[in-house]
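Q: sequence and predicted structure below; questions after.
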Amino acid sequence: MKTLLITNANIVNEGKVFEGDVLIRGQYIEAVGKNLASHTANEVIDAKGKYLLPGVIDDQVHFREPGLTHKGNIRSESRAAVAGGVTSFMEMPNTNPPTFTQDLLEQKYVIASHSSLANYSFFMGAANDNLDEVMKTDITRVCGLKIFMGSSTGNLLVDDPKTLEQFFSRFPSLIAAHCEDEATIRKNTAEFKARYGEEVPIRCHPLIRSAEACYLSSSFAIDLARKNGTRFHILHISTAKETALFDNSIPLEKKLITAEACIHHLWFNDSDYDRLGTFIKWNPAIKTAHDQAEVFKAVLDDRIDVIATDHAPHTREEKQNTYFKAPSGGPLVQHSLVAMLEFYHQGKITLETIVQKMSHNPAILFRIQKRGFIREGYFADLVLADLNDPWTVGQENIVAQCGWSPFEGATFRSKVHHTFVSGHRAYSNGRFDDAKHGERLLFDRK
């Protein structure tokens, strides 16, 4: 069985940074410690000066396959993922057709088994009329149930109160939700259309999909989850007001209600619309600098548990459109880790917290088997990065199929050199190795 020894790395793991070695045998980490150089290995990487992190686990991506593959597909976007140090992803059901049946869900797993460089899981999608299909979900082999409690890209809005009650009371595992109040959005849309017609300025986006729309939906959903004892995870928190809904007084392992922040809500604010326009149009919207700061604060104090991307590629042509015609979403999975490492360079977050929020906590929150940590006996999902190797994002180095990024022109001080997925070096200094594909994530749930 092939062995690889990584020596002299600055290992970031479980709240510590220490210099050490990691021995990989096949898919697994065999040993972690110091002075492992005496072990015989097929290959040795001297990582002196570099940092070894657990692979990033992104709990919210949209890879567009099946049906929307002109934007991206599982192969192309998983390559972007491993280029950015993301070794596992959980993908959303708003493909075409939407993932509303067990057969459609399994079709995505088959596609990934033949094409994904990263490990993968897919959310089952909720609709107003598919409760019976949802209840067939094998919760040990599927990351969770996704409910759109606010319309976004695709027609997956679940707005029937009786249906929501059934999902929250009966689904036996994690429910993840997009929370925006549809009635508020429709009211705001009508008001801005009356003022501007079809030419609504992009700067109005956070006023249409407002902080109040987010809070109304999130608070309603949390009340519903508490009433039913539901394991509930709210995606892409974007407002200061919502952060008060979450608790940091108990350990993550015991939380029933958890939350996610996304890179774009930490990096951008509404002052960036004038410069980037519809290229930073997301749902929920990027909001004020105050919202941005408070969401970051909630990440740091553990009210918000994980950091993800909501990676959602659209073509450049689709995004270069008027407000109502431009789709929401953008590609971020290649740049999420280096963006967070840039915050580290700015003194805003520690390396240990980055690893906690991007690797450890997703593994704990979803109860993923043997991933998310640098531990003996765990899968060797690892990222080797140089924190002093500056590079500038440009079309020539963007891996996502859509070929653009909201970070174009930005210079990051850190660079991912190698990404290992279950012991396989899937990415190495700009080159990919498709000899082995990622694996289906499994979950420790009863």
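A: Thanks, I have it. The structure presented is a predicted model; accordingly, all values stated were derived computationally and were not measured.
Q: C-alpha only now, for contacts and for neighbours.
A: Will do.
Q: roughly how far does the residue nearest to residue 124 when sequence neighbours are not counted sit from residue 429?
A: Nearest residue to residue 124 in three dimensions, chain neighbours excluded: residue 145, at 4.9 Å (CA to CA, 6 or more residues apart in numbering). Going from residue 145 to residue 429 by CA to CA, to the nearest Å gives 36 Å.
Q: give me the more crowded residue out of these two.
A: residue 145 (25 against 11; other CA atoms under 10 Å).
Q: now do the contacts for that one.
A: For residue 145, the contact set (CA atoms under 8 Å, 6 or more residues apart in numbering) comprises 123-126, 134, 173-176.
Q: check residue 194 too.
A: Contacts of residue 194 by CA under 8 Å, 6+ apart: none found.
Q: in addition, the following structure is provided for comparison:
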Amino acid sequence: MKTLICNAQLVNEGQISTQDLLIEGGRISKIARQITAPADAKVVDAQGNYLIPGMIDDQVHFREPGFPNKGTIASESRAAISGGITSFMEMPNVNPQTTNLDALEDKYHRAAASSLANYSFYLGATNDNLEEIKRLNPNQACGVKVFMGASTGNMLVDNEDTLNGIFANSPTVIATHCESSPIIQANEEVARAKYGDAIPMNLHGEIRSREACLASSRLATSLAIKHKARLHVLHLTTADELYLFEKNKQLADLKGANITAEVCAHHLFFNDSNYEKLGSLIKCNPAIKTAADQQALIDAVNNDVIDIIATDHAPHTWEEKQAESYFKAPSGLPLVQHALISVLEHYHNGHFSLEKIVQKTSHAVAERFQLKDRGYLREGYNADLTLIDLNKPFHANKENTRYHCGWSAFDGYNFQSSIIGTWVNGNHLFDGEKFINRQFGQRLVFDR
């Protein structure tokens, strides 16, 4: 199918320009100020709205296999498409865990038969699967995921020899969840001694504290520099950690390592004042912290200390989130449908430019993970596109929420922008109101 998108404001590679864009054979075949539509082309008039490369989300938990009551690759990829996310990279803490190559390939088979978005998967690290990591073909997975702090499941990697072995031998990017479990456990004991089981939800950021984050992030960056590894530190939450990346990125360059960092949409959008209203709905690991931390993260995006904006989409059922105590309520929240429009709120509020948002949600992800022919609006690249109306409000509510779990921490919020079109590999899947096509996405290919 050929598609001509005309009268669009293209946001790409630091510039905004009025252009037409022609799609042929699933790829962008031409970008020009004015393109005559081929006779057999479908024409979409963008009416001056903004066309961007689709968001590439490098951190999601789609819960398959093992937890279909929370979500599936089919349900959550569908929600992602409606949110302007065209590709995702999914985490290994499912059941069975993705900690061997057979489990990894099983996920690819599942996605090929059900995912509307393009997909890749992480191989998970444990204290005893270093040999499996060594066997990994660098083009077989988006990266190796290391839980350097316990979050959910039992994938904590805390053996010093194993950590050194992973950082010395991983054939691909190492993506880390950085929180110190001993510090968190000590904080939990103090809180339990004071409150029993009635720990206030707004103490989550003090229990999973800035000290816990900093200690683990410091360890990860030091290991990367020691072993000249490729490290991507996921979901930063504190102002305290940022100096590591201001300093260590320069040191890493000198030592032959490669270190990048990311922030998630909810840590940019919420702060600890939101616990009073939202409670367990915004309980996540690492925790949402203070307004000062939130502002520091926003500044770090603008100053390019933080490279990528992602989601850490992690749905739980409504019933699980209504648990009676702090310890029983699981951590994680669904985000892929609302992440991009929540980041666009920072544009409306004067915090981010559109060019910066595209850099952090698409360009930088493609570069960090060495994706082939994705992440940019370029002739010859796969046509993964998102059309945005900055002047069309979107009121989030249960009726228009597309997550399998059926709820969102954004319920009741009036976003100032809407996603009005999503294309994946040239297929127009979503028109802003409904799904108009059901073509499955492709396995992401790397240029490594």
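A: The structure has been received and is ready for your questions. Everything numeric in this text was worked out from a predicted model, so none of it was measured.
Q: give me the TM-score for these two chains.
A: For these two chains in superposition, a TM-score of 0.97 is obtained (TM-score structural alignment, normalised by the length of the first structure); 443 aligned residues with a CA RMSD of 1.4 Å.
Q: quick one: which of the contacts of residue 145 of the first structure sit in strands?
A: 124-125, 175-176 (DSSP state E).
Q: how about the aligned residue in the second structure for residue 428 of the first structure: what's its closest non-neighbour residue?
A: In the second structure, residue 428 of the first structure lines up with residue 431, judged by TM-score structural alignment. Nearest residue to residue 431 of the second structure in three dimensions, chain neighbours excluded: residue 421, at 4.4 Å (CA to CA, 6+ apart).
Q: surely the one you found and residue 427 touch.
A: No. Residue 421 of the second structure is beyond contact range of residue 427, at 10.7 Å (criterion: CA atoms under 8 Å).
Q: select the longest helix from the second structure.
A: helix 210-227 (DSSP state H).
Q: quick one: that helix to the first structure mean distance?
A: Following superposition, helix 210-227 of the second structure is found to deviate from the first structure by 0.4 Å on average (mean CA distance after the TM-score superposition for the first structure).
Q: can you check which part of the first structure that helix sits on?
A: Under TM-score structural alignment, helix 210-227 of the second structure corresponds to residues 211-228 of the first structure.
Q: any idea how far residue 224 of the second structure is from residue 156 of the second structure?
A: 18 Å.
Q: again with residue 110 of the second structure
A: Note on residue 110 of the second structure: its distance to residue 156 of the second structure, by CA to CA, is 26 Å.
Q: more neighbours: which of the two?
A: Legend: neighbour count by other CA under 10 Å for residue 110 of the second structure and residue 156, higher for residue 156 (18 against 15).
Q: so what's residue 318 of the second structure up against?
A: 405-407.
Q: try 7 Å this time
A: By CA atoms under 7 Å, 6 or more residues apart in numbering, the contact set of residue 318 of the second structure is 405, 407.
Q: so how far does stretch 128-141 of the first structure reach from one end to the other?
A: First-to-last residue span, stretch 128-141 of the first structure, CA to CA: 24 Å.
Q: that should have said stretch 170-185 of the second structure, apologies.
A: Distance across stretch 170-185 of the second structure, first residue to last, is 29 Å (CA to CA).
Q: so what touches that stretch?
A: With contact meaning CA under 7 Å, 6+ apart, stretch 170-185 of the second structure is reached by 133-134, 136, 138, 143-150, 207-208, 212-213, 215-217, 230-234.
Q: again with stretch 227-235 of the first structure
A: Contacting residues not belonging to stretch 227-235 of the first structure are listed as 168-169, 173-178, 225, 256-261 [CA under 7 Å, 6+ apart].
Q: how long is it end to end?
A: The straight-line separation of the ends of stretch 227-235 of the first structure (CA to CA) is 20 Å.
Q: got the buried residues for that stretch?
A: Within stretch 227-235 of the first structure, the residues scored as buried using 16 or more other CA atoms under 10 Å are 230-235.
Q: could you pick out which of those residues are located in strands?
A: Going by DSSP E, the strands hold 232-234 from those.
Q: which one of the residues you listed is nearest to residue 42 of the first structure?
A: The closest of these to residue 42 of the first structure turns out to be residue 233 (CA to CA; 42.5 Å).
Q: how many neighbours does the residue nearest to residue 431 of the second structure have?
A: 25.
Q: please apply the same query to residue 344 of the first structure.
A: Neighbour number of residue 344 of the first structure under other CA under 10 Å is 17.
Q: contacting residues for the aligned residue in the second structure for it?
A: Under the alignment (TM-score structural alignment), residue 344 of the first structure pairs with residue 347 in the second structure. Residues in contact with residue 347 of the second structure (CA under 7 Å, 6+ apart) are 353-354.
Q: quick one: residue 347 of the second structure from residue 409 of the second structure, how far?
A: The separation that residue 347 of the second structure has from residue 409 of the second structure, given CA to CA, amounts to 20 Å.
Q: picking that back up, the residue nearest to residue 431 of the second structure -> the first structure?
A: Per TM-score structural alignment, residue 421 of the second structure is aligned with residue 418.
Q: need the max-distance pair from the contacts of stretch 227-235 of the first structure.
A: Top of the distance list for the contacts of stretch 227-235 of the first structure (CA to CA): 169 and 261, 25.7 Å.
Q: quick revisit: of the contacts of stretch 170-185 of the second structure, just the buried ones, ChimeraX syntax please.
A: Those of the contacts of stretch 170-185 of the second structure that count as buried under 16+ other CA under 10 Å are selected in ChimeraX with:
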select :133,134,136,138,143,144,145,146,147,148,149,150,207,208,212,213,216,217,230,231,232,233,234
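Q: how many residues are close by residue 189 of the second structure?
A: 13.
Q: residue 123 of the second structure contacts residue 94, correct?
A: No. With contact defined as CA atoms under 7 Å, residue 123 of the second structure does not count as touching residue 94 (11.4 Å).
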